[in-house]
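Student: Structure here, sequence nowhere to be found:
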């Protein structure tokens, strides 16, 4: 079953960043503290690929391209230019001059090659984006500043996935490898990037701190932060109170609407609401019993009160998404009705389930109040159909 929506995420963050969210307007002079709802249990940029831990990847590392602004535009980053062959199989990127890792060594094509090979070898994080299009060993460093990707088949989305190749310092990571682990143990607790901030402290139970990398190739201008801290604060009330009291300068927008309204009423907090491509959905493993029966999956899907979730729990701040793609993404199908809240249909499909149905446990994400509310709403609907 899926109940999806395009989020207008409230990332409660300082306006200085120009990010989406809720921000505490009284900002410490040169340090930004963000209260995160999920833990930073690893810093490895090729292992993580989720919204909750995106801050470590985007601040400590760079990619060849990067999504910027809203609506998002794909812009050159470590690469100054790229070329696509006529057959769509060869993508050649030229790295900009002057980009360096935090230890001062230059970012080179060999580092890009090592990074994509590492992603393919680890089979984690962004691996699924490249597993079909790029074969191990097919990416080449033509010279120090030129890297060539040779695709298995033409891909209309390849450029859009390139920002997920966060480039690591290959010489440094190789020096930390143990028993062929691609430096995994070391990189889970340290960093080897060229990003705008460099790591100063990390504790998986607390979060991470970083300082401004003064030599970042994009420059800084006259307005910048010297330090950032992303702190794990799972408890919702602690994040809200910390923001109101000025202990934190930002948090994400996955908060119950009553808490969002509470923050919006404060003179010191700014709630930024912008359209995004984030979706909210529940996951059912259709390869496991009893969910391998399509009738049970349909019964569950008709048992969720979509309108109540959107209009009452989320105060109409989202749009219904009937398919697993954001409404505003290229290629999203139009005119798909999706499931509705219909208990009679749910009961009808439930009677068609042949196998015994054991007790079902609904899981919610710790620190994400909206997922707990959604689980309770689904539980209510399922109880009504027996």
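Tutor: The structure has been received and is ready for your questions. Everything quoted here is computed from the prediction, not taken from an experiment. Numbering: from 1, shown residues only.

Student: Please make it C-alpha for all contacts and neighbour counts, starting now.
Tutor: Noted.

Student: which of the residues in the top helix by length along the chain are buried?
Tutor: Criterion DSSP state H: the longest helix present in the chain is helix 369-385. Within helix 369-385, the residues that count as buried by 16 or more other C-alpha atoms under 10 Å are 369-375, 377-379, 381-382, 385.

Student: Quick one: list the elements packing against that helix.
Tutor: helix 343-350 (3 or more C-alpha pairs under 8 Å, 6 or more residues apart in numbering; DSSP states H and E).

Student: Do you have the strands of the stretch 201-350 of the chain handy? List them.
Tutor: 207-212, 227-232, 250-251, 269-272, 319-321 (DSSP state E, counting those that start in this stretch).

Student: Turn these into TSV, columns for distance to residue 121.
Tutor: What follows is these, written out as TSV (distance: least, C-alpha to C-alpha, whole Å):
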stretch	distance to residue 121
strand 207-212	26
strand 227-232	29
strand 250-251	34
strand 269-272	39
strand 319-321	34
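
Student: for comparison:
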């Protein structure tokens, strides 16, 4: 009887604990972030502040598991791949609705992906839709050379879609889980294509309500969401734009927001010691970098000048003083946790005398005849760079020590991205970075640096050997062989100083203590379906 009593007591304790820890339905969750979204049409945006909202409104055919880039079914419950690797057949979920009440089906998939194709080789079942001309280039699609990958898309029946590829594409399936491949409501888009980016309609756990620019975006629970396992639990989700890191952290401490994205590194110890807060962390699958305007001389052809800049930067001091223990100096422009990383690359040594020698070889001894250059610096904190303007100030101080005079240029985030993409003549150096989308090196190395692949590549670095390696990496299936390809590509980008990797950050976001099941994802996604209050 004594043993039974002990077991009963233990059972009651565990039961009560599980009740206490159970997710609570309802409430309003407020996400405090460093900047506003640029737009909410996932086919046309490239920034994390846009995608984090899209992550909760839209879904793709495949999905990444929690805290991983391993794939799992999304809007497609299964798929088949032909033996030759050129045909992918997706079997879609039934009974899924868009937020506007229209049904999700094969035609919606053909429309959503087909609208990004330059040559729309698509086939609907039945009447289908007329795909309007694009107002702007779908940047992700173009930078990933998807027009060179996908040959045709066809709806076989209401719940079966076949993609036929022009070439074997090793990362194709992983790519189809990315935000640009999200499935949208054709009906909502066609009712006003120009306004869809401000009035998005998807199948996700939350639906769009309103957007006050540079202030807040409001979503609400989609009660007819197809996945009945878990949430969504919150009635409403609000994404608030609070540009100042310190102000955002103060709002967290007072309980005005539930998550503080990108706190100042100095605020982390305070958060750790606050009984009302908890820290959520993950090693970042990211890189922050400084690059050159490769469309402009002397940066385009003067390797010695690029080397001078690389050796002038005290990247360790930047990481120590600005990242403050939340980052590591980068040697490769992919993180060390990713396969394909080249361990033999030493990184650019901070060496003022060597930098001066390279500057003299470049024909600009002590900076003479170079003139004042511009260094574009990001106005918002990002996962790979906590304070872009401070990093920029440190960099121009470093450059001054070898005789290069530079000044900071910055804009609001949307303008910065738009202007930088245009490679303006008044831009010499620029800061940007990347959080990986799918765990494949191609998603860093091809998308960021292969300027020969597309004018949408932001660095516009042109190198024939590198371009050939990127193509080989895509069409090679064996991962061991792909690893060798990417190791060589990393050596080329190091030798030619195509870009200067600065840091990989550790992502740490504090939340209020009552937040349950909030997880950071390697891709930077913010997925709130299963998050709740305790």
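Tutor: Great, that's in hand. Treat the numbers as computed from the prediction; the structure is a model and nothing was measured.

Student: related to what we said a few turns ago, return the closest of the buried residues of helix 369-385 of structure 1 with respect to residue 152 of structure 1.
Tutor: Of all these, residue 152 of structure 1 sits closest to residue 371, with 38.7 Å by C-alpha to C-alpha.

Student: Quick one: map the closest one onto structure 2.
Tutor: Here residue 371 of structure 1 is matched to residue 388 in structure 2, going by TM-score structural alignment.

Student: list the contacts for its match?
Tutor: 377-381, 431 (C-alpha atoms under 8 Å, 6 or more residues apart in numbering).

Student: Ok, residue 266 of structure 2 next?
Tutor: With C-alpha under 8 Å, 6+ apart, residue 266 of structure 2 has these contacts: residue 324.

Student: can I assume residue 214 of structure 2 is in contact with residue 34?
Tutor: No: here residue 214 of structure 2 lies out of contact with residue 34, judged by C-alpha atoms under 8 Å, at a distance of 10.1 Å.

Student: Show me which of these two is the more surrounded one.
Tutor: Using other C-alpha atoms under 10 Å, the more surrounded residue of residue 214 of structure 2 and residue 34 is residue 34, with 22 against 14.

Student: For residue 49 of structure 2, see how far away the closest residue in space to the more buried one that isn't next to it in sequence is.
Tutor: Setting aside the residues directly before and after it, residue 34 of structure 2 is nearest to residue 243 in space (C-alpha to C-alpha, 6 or more residues apart in numbering), at 4.4 Å. Distance check for residue 243 of structure 2 against residue 49 of structure 2: by C-alpha to C-alpha, to the nearest Å, it reads 12 Å.

Student: Specify which residue of those two has the higher count of neighbours.
Tutor: Neighbour totals were compared for residue 243 of structure 2 and residue 49, and residue 49 leads with 24 against 18 (other C-alpha under 10 Å).

Student: Could you list the buried residues of stretch 76-85 of structure 1?
Tutor: Those would be 76-79, 81-82, for stretch 76-85 of structure 1 by 16+ other C-alpha under 10 Å.

Student: what does stretch 278-288 of structure 1 give?
Tutor: 278-281.
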